[in-house]
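Participant: Output the structure for:
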Amino acid sequence: MDSRKYMSDAIRTESRDFDAMNTRLLDDGVKRLLHAGIGISTEAGEFLDALKKHIFYGKELDRVNLAEELGDLFWYMAIVGDELGIKFEDVMERNITKLKARYGEKFSEEKADKRDLESERKILEGQAFN
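Facilitator: Predicted coordinates:
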């Protein structure tokens, strides 16, 4: 499945019943982003919880659960992508371009500490999200 089809299929299962939300001052787009942001945080916490159980409590590493949480993260990211009108491929490409500018071909702690955020921002702004 390519990411465009995934995004299209994923957002079909999204509830947009914002009447229940006590956020009358926010437009629906911001509500979608807020819902997705909270969901991403929640699912990331569930991913970490599975790792915690393995590392600190000696439970078997539940790779099936980790993959399921990753899928849930994708679902919420599909909402963000749809709301911002961007494709996963564009985000992935832009991210790699930024990382290459930051590190070249290989990570180093020195380059991580001495990031040129202004140049990175120009890279991100120079590639339109369309």
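Participant: alpha carbons only for contacts and neighbour counts from here, please
Facilitator: Will do.
Participant: Now do stretch 37-44: everything it contacts.
Facilitator: Residues outside stretch 37-44 that contact it (C-alpha atoms under 8 Å, 6 or more residues apart in numbering) are 69-70, 72-73, 76-77.
Participant: 6 Å - rerun?
Facilitator: 69, 73 (C-alpha atoms under 6 Å, 6 or more residues apart in numbering).
Participant: Kindly report the same for stretch 57-73.
Facilitator: 40, 43, 47, 53-54.
Participant: What strand or helix carries the residue nearest the centre of the chain?
Facilitator: Among the residues of the chain, the one closest to the centroid is Met77, at 4.8 Å (C-alpha atoms, centre = their mean). Applying DSSP states H and E as the criterion places Met77 in helix 63-84.
Participant: Second chain to compare with the first, below:
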Amino acid sequence: MSIFIDTGIFVAFANKSDNHNKRAVELIDQIRKGGYGMPYTSDYVLDETITTSLVRSRSVEVAVRAGTLILGSKEKGIPAIPRLVRVDEKVIQEAWNMFRSSRHPKLSFTDHTILSQSRAIAGGSIMSFDKDFDGLLDRVF
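Facilitator: From the prediction side, this is the model:
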């Protein structure tokens, strides 16, 4: 069993004033205890998480907290939560093909890479606050 973690979970966890902060903290605690199996996320989600955290909070500290949740910190003894997977050429091409023919105009290109990787790595399971994944992936929120 495994699950792919989307941007919003990390953003909400790092920002205490986010509407989903409490639930994100609960979900991350469950992951730390082994719930949901092996957690994954991607380098695209890492980029989106740090950028979104910075823009929404206007705080480098919040953005660093979000990034550290994904990357960990050897200096501080903080383990990375998910296994970080790279968006490679195969995923890019698959996501591009889905994006061009998409019937889901609310999904970004990054969301299409998440669709591809979640299906391949996590059996179609995603932890996300994004309702646009409903009907496409098995969403935990």
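Participant: Could you get me the TM-score between them?
Facilitator: Here the superposed chains carry a TM-score of 0.29, computed using TM-score structural alignment, normalised by the length of structure 1; 71 aligned residues with a C-alpha RMSD of 5.3 Å.
Participant: just to revisit the earlier point, of the contacts of stretch 57-73 of structure 1, which pair is most distant in space?
Facilitator: Spatially, the most separated pair among the contacts of stretch 57-73 of structure 1 is Ile40 and His54, at 21.5 Å (C-alpha to C-alpha).
Participant: Looking at those two now, which is surrounded by more residues?
Facilitator: A direct count of neighbours by other C-alpha atoms under 10 Å for Ile40 of structure 1 and His54 places Ile40 higher, at 21 against 14.
Participant: so that one, which of the three states?
Facilitator: helix (DSSP: H, G, I helix; E, B strand; the rest coil).
Participant: State the distance from it to Leu73 of structure 1.
Facilitator: Applying C-alpha to C-alpha, to the nearest Å, the value for Ile40 of structure 1 to Leu73 of structure 1 is 6 Å.
Participant: Same question for Val80 of structure 1.
Facilitator: 11 Å.
Participant: cool, Met7 of structure 1 as well?
Facilitator: With C-alpha to C-alpha as the criterion, Met7 of structure 1 and Leu73 of structure 1 are 12 Å apart.
Participant: Equivalent analysis for Ser3 of structure 1, please.
Facilitator: For Ser3 of structure 1 relative to Leu73 of structure 1 (C-alpha to C-alpha), the value is 14 Å.
Participant: returning to what we had before: pick the one among the contacts of stretch 57-73 of structure 1 closest to Asp28 of structure 1.
Facilitator: Ile40 (18.1 Å).
Participant: Let me know the helix or strand that Arg32 of structure 1 is in.
Facilitator: Arg32 of structure 1 belongs to helix 28-57, assigned by DSSP H and E.
Participant: any idea how far that helix is from the chain center?
Facilitator: Mean-position distance between helix 28-57 of structure 1 and its chain equals 10 Å (C-alpha atoms, centre = their mean, to the nearest Å).
Participant: what angle separates that helix from helix 63-84?
Facilitator: Relative orientation of helix 28-57 of structure 1 versus helix 63-84 (axes from the mean of the first three to the mean of the last three C-alpha atoms, to 10 degrees): 160 degrees.
Participant: mind listing what's buried in helix 28-57 of structure 1?
Facilitator: 31-33, 35-37, 39-40, 43-44, 46-47, 50-51 (16 or more other C-alpha atoms under 10 Å).
Participant: Look through structure 2 and tell me its longest helix.
Facilitator: helix 43-57 (DSSP state H).
Participant: Can you name every helix or strand that that one contacts?
Facilitator: The contact analysis (3 or more C-alpha pairs under 6 Å, 6 or more residues apart in numbering; DSSP states H and E) places helix 43-57 of structure 2 against helix 7-14, helix 60-71.
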